[in-house]
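[1] pasting the structure only:
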């Protein structure tokens, strides 16, 4: 079984709770691919790198476990969850079934103001992609999609999609950013808002479906074109 190596983790301060800061830093390491699937990470070892006690690290790892990002390994630590190609396909299929029809039904020129309020979030995704800030990209991307789905008025649907997106983490982001194609994916959010504002449900359906499949295809296979 693979054992943890030393990670380039930041020291944490006291403005937020240590648990929140550690969880945020660990998510960043996951997104950047520094924490690898299948590898077991020890809370005491990570705590030493953070410069904190093991307790907030264990608490943060338990938070990540609830999100499906890691799993506890008895008497050893936490292992980054591995997702198979089949897992990714199934999660993508569920997202397509839920998000595409839900978002396409929102298309309505009379709701232009609602969609315009989401434009700063969409632009934030593009800006983060352009500067290569992967964690900011992930945060903005999740916020955009959650806020958009919230317009449906179905809180349970939003919770389900949030969980799906957490489980199907963003794969290959660092490679995508290095190749300069992350910005192209980011701009799809702006195109989606334009279609929603115009009331073109078919265009929304096409863009949303393409975007989800685009995410599945390229992020799961960083070498895909």
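    Cool, the structure landed. The model shown is predicted, which means the values in this text are computed figures rather than measured ones. Numbers count the residues shown, from 1 in each chain.
[2] rest of the way, CA atoms for contacts and neighbours
    Will do.
[3] In the helix or strand containing residue 138, which residues are buried?
    Taking DSSP states H and E as the criterion, the element that holds residue 138 is helix 134-150. Within helix 134-150, the residues that qualify as buried by neighbour count (16 or more other Cα atoms under 10 Å) are 134-138, 140-150.
[4] Show me what the very next helix or strand once past that helix is packed against.
    Tracing the chain C-terminally past helix 134-150 and defining elements by DSSP H and E, one meets helix 155-167 next. Contacts defined by 3 or more Cα pairs under 8 Å, 6 or more residues apart in numbering; DSSP states H and E place helix 155-167 against helix 85-106, helix 134-150.
[5] Between its first and last residues, how far does stretch 50-57 reach?
    Start to finish, the residues bounding stretch 50-57 are 9 Å apart (Cα to Cα, to the nearest Å).
[6] Centre of the chain to it, how far?
    Relative to its parent chain, stretch 50-57 has a centroid offset of 25 Å by Cα atoms, centre = their mean, to the nearest Å.
[7] do the same with stretch 207-225
    On the basis of Cα atoms, centre = their mean, stretch 207-225 is displaced by 14 Å from the centre of the chain it belongs to.
[8] this is the other structure I want to compare:
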């Protein structure tokens, strides 16, 4: 079949990128870790081409840096970077909810809210139990689906990228403070989705403000 090789390669490229992103988010590839295309290709037992493409994709997303003549390195974010991410995230999230209040949700929102509610419950349980890796998975899905209610994929994809970056910064710090982890994890997912369901703009704003302040206050104590 013409083109089937390209499809297979692109699928493999995405699988490798997803797997490496998960490793970074789980803290198994901490910031500053360096590796080459050859090392990753051998690890996953694949050719170098889809690996190189996957690493370039992750570098474009801000998770990796290209190191001349040495391969790639997991990016190290500073507290100032994290604060900047929070500020950017605040503007985007505020715009999302303002759009929802002014124009309503995209078609099919009722079905989408059912799924968002499930993500909210799972994220809340993971936060209460201190299950960081589980929380990250549900938290990313929660915000991606919630932002999808506006029906603009550019907005939801941009927000998702920032959220992944904030977790990349946060994970090493949280893992070094296991006794404080539960206090540091935000768990207002369920309250937020219920406020969105009720179309209660004041409560939505209050919850989102508290969410962003939570992140800023945590970063200030690092």
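    Yes, it's here. Please read these numbers as outputs of a predicted model, since none were measured by experiment.
[9] circling back to that earlier point, make a markdown table from the helices and strands packed on helix 155-167 of structure 1 and add distance to residue 207 of structure 1 to it.
    Listed next are those as a markdown table, based on distance: least, Cα to Cα, whole Å:
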| stretch | distance to residue 207 of structure 1 |
| --- | --- |
| helix 85-106 | 9 |
| helix 134-150 | 14 |
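[10] And those helices: which comes nearest residue 46 of structure 1?
    Comparing these against residue 46 of structure 1 with Cα to Cα, the closest turns out to be helix 134-150 (19.5 Å).
[11] Checking whatever residue of structure 1 lines up with residue 169 of structure 2 next. Helix, strand or coil?
    Residue 169 of structure 2 maps onto residue 171 of structure 1 when the alignment is built from TM-score structural alignment. Following DSSP: H, G, I helix; E, B strand; the rest coil, residue 171 of structure 1 is assigned to coil.
[12] isn't residue 171 of structure 1 right next to residue 36, touching?
    No. Taking contacts as Cα atoms under 8 Å, residue 171 of structure 1 lies outside contact range of residue 36: 11.2 Å.
[13] Overlap in contacts, those two.
    Counting by Cα atoms under 8 Å, 6 or more residues apart in numbering, residue 171 of structure 1 and residue 36 have no common neighbour.
[14] Pick out the residue closest to the middle of structure 2.
    Here the mean C-alpha position of structure 2 is nearest to the C-alpha of residue 164 (Cα atoms, centre = their mean), at a distance of 2.8 Å.
[15] What residues does it make contact with?
    Listed by Cα under 8 Å, 6+ apart, the contact set of residue 164 of structure 2 reads 25, 140.
[16] Check the gap between it and residue 206 of structure 2 for me.
    For residue 164 of structure 2, the distance to residue 206 of structure 2 equals 23 Å [Cα to Cα].
[17] for residue 117 of structure 2, same thing?
    Taking Cα to Cα as the measure, residue 117 of structure 2 and residue 206 of structure 2 are separated by 19 Å.
[18] So the two - more neighbours on which side?
    In this view residue 117 of structure 2 and residue 206 are compared by other Cα atoms under 10 Å, and residue 117 has more residues nearby, 21 against 11.
[19] where do the strands sit along structure 2?
    Listed from the start of the chain, structure 2 has strands (DSSP state E) covering 34-35, 64-67, 71-74.
[20] Out of those, flag the one nearest residue 197 of structure 2.
    Distances from residue 197 of structure 2 to each of the strands of structure 2 were compared using Cα to Cα; the shortest belongs to strand 64-67, at 37.3 Å.
[21] matching residues in structure 1 for the closest one?
    With TM-score structural alignment as the criterion, strand 64-67 of structure 2 aligns to 70-73.
[22] Could you check what's spatially nearest to residue 211 of structure 2, not counting adjacent residues?
    Nearest non-adjacent residue to residue 211 of structure 2, counting by Cα to Cα, 6 or more residues apart in numbering: residue 186, 6.9 Å away.
[23] Contact partners for the alignment partner in structure 2 of residue 27 of structure 1?
    Taking TM-score structural alignment, the alignment pairs residue 27 of structure 1 with residue 21 from structure 2. By Cα under 8 Å, 6+ apart, the residues touching residue 21 of structure 2 are 58, 63.
[24] Repeat that for the one 10 residues further on.
    The contact partners of residue 31 of structure 2, taken as Cα under 8 Å, 6+ apart, are 24, 73, 74, 75, 76, 77, 168, 172.
[25] Ok, residue 148 of structure 1 next?
    Neighbour list for residue 148 of structure 1: 103, 115, 118 [criterion: Cα under 8 Å, 6+ apart].
[26] hmm, which of these are common to structure 2?
    Shared contacts between this structure and structure 2 among the contacts of residue 148 of structure 1 (both residues aligned by TM-score structural alignment, their matches' Cα atoms under 8 Å) comprise 115, 118.
[27] Brilliant, that's me finished.
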